[in-house]
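Student: no FASTA, just this:
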């Protein structure tokens, strides 16, 4: 049976870790966006005269919530392809 090299183990662990980070970021953004959009729609239904301001704030918040998973994906890709732990 052939032994795995140290670099192969580090690369495999990096890919698995990056996948888990991306999964967590996507789930967090999904839950956050769902919760925020639901609450925004509820407040638009309660105060229709303020729906323009609420909608604008909702779009800004969606952008801010989505920026975190994008940063996580970029960092995960950098750590997989430019891994500082590989000798």
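Tutor: Thanks, I have it. Remember, it's a predicted structure, so these values are computed and weren't measured experimentally.
Student: from here on, contacts and neighbour counts on C-alpha atoms
Tutor: Fine.
Student: How far off centre is the top helix by length along the chain?
Tutor: Ranked by residue count, the top helix of the chain under DSSP state H comes out as helix 6-46. From the chain centre to the centre of helix 6-46 is a distance of 4 Å (C-alpha atoms, centre = their mean, to the nearest Å).
Student: try this one next to it:
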């Protein structure tokens, strides 16, 4: 196991974590936009349904808000407890 191999693994993991976090942020933003736009469409069509639609919107918005935090936890796991380094050590030890 050379330092170059470890540096490569950590570099690729950092790039992967960046892509994961960017995708989570983008997905959350798109989800928020869709939730809010459909709620406003529903209120425009049936104004008397506003309380029920707003309640549903806040429930789904809370679910949408938890998604990036779950992804953040997985990304931090890859970053700080990198499983690929252990796999590299196991592969080198098996030789």
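Tutor: Here it is on my side, so go on. Note that this is a predicted model, so its numbers are computed, not measured.
Student: Which strands or helices does the longest helix of the first structure pack on?
Tutor: Contacts defined by 3 or more C-alpha pairs under 8 Å, 6 or more residues apart in numbering; DSSP states H and E place helix 6-46 of the first structure against helix 51-81.
Student: The helix it packs on vs the second structure, mean deviation?
Tutor: Compared with the second structure after the fit, helix 51-81 of the first structure shows a mean deviation of 0.8 Å (mean C-alpha distance after the TM-score superposition for the first structure).
Student: tilt between that helix and helix 6-46?
Tutor: For helix 51-81 of the first structure and helix 6-46, the angle between their directions (axes from the mean of the first three to the mean of the last three C-alpha atoms, to 10 degrees) works out to 180 degrees.
Student: Output the residue interval of the second structure matched by helix 51-81 of the first structure.
Tutor: Aligned using TM-score structural alignment, helix 51-81 of the first structure spans residues 50-80 in the second structure.
Student: center of the first structure - which residue?
Tutor: What sits nearest the mean C-alpha location of the first structure, by C-alpha atoms, centre = their mean, is residue 69, with 2.1 Å.
Student: how far away is it from residue 38 of the first structure?
Tutor: Here the criterion is C-alpha to C-alpha, to the nearest Å. By it, residue 69 of the first structure lies 20 Å from residue 38 of the first structure.
Student: again, but for residue 27 of the first structure
Tutor: For residue 27 of the first structure relative to residue 38 of the first structure (C-alpha to C-alpha), the value is 16 Å.
Student: burial count for the aligned partner of residue 20 of the second structure in the first structure?
Tutor: Matched across to the first structure, residue 20 of the second structure falls on residue 21, judged by TM-score structural alignment. Residues within reach of residue 21 of the first structure, counting by other C-alpha atoms under 10 Å, total 17.
Student: Is residue 21 of the first structure in contact with residue 70, as I believe?
Tutor: No - shown here, residue 21 of the first structure and residue 70 do not form a contact pair, counting by C-alpha atoms under 8 Å, at 11.2 Å.
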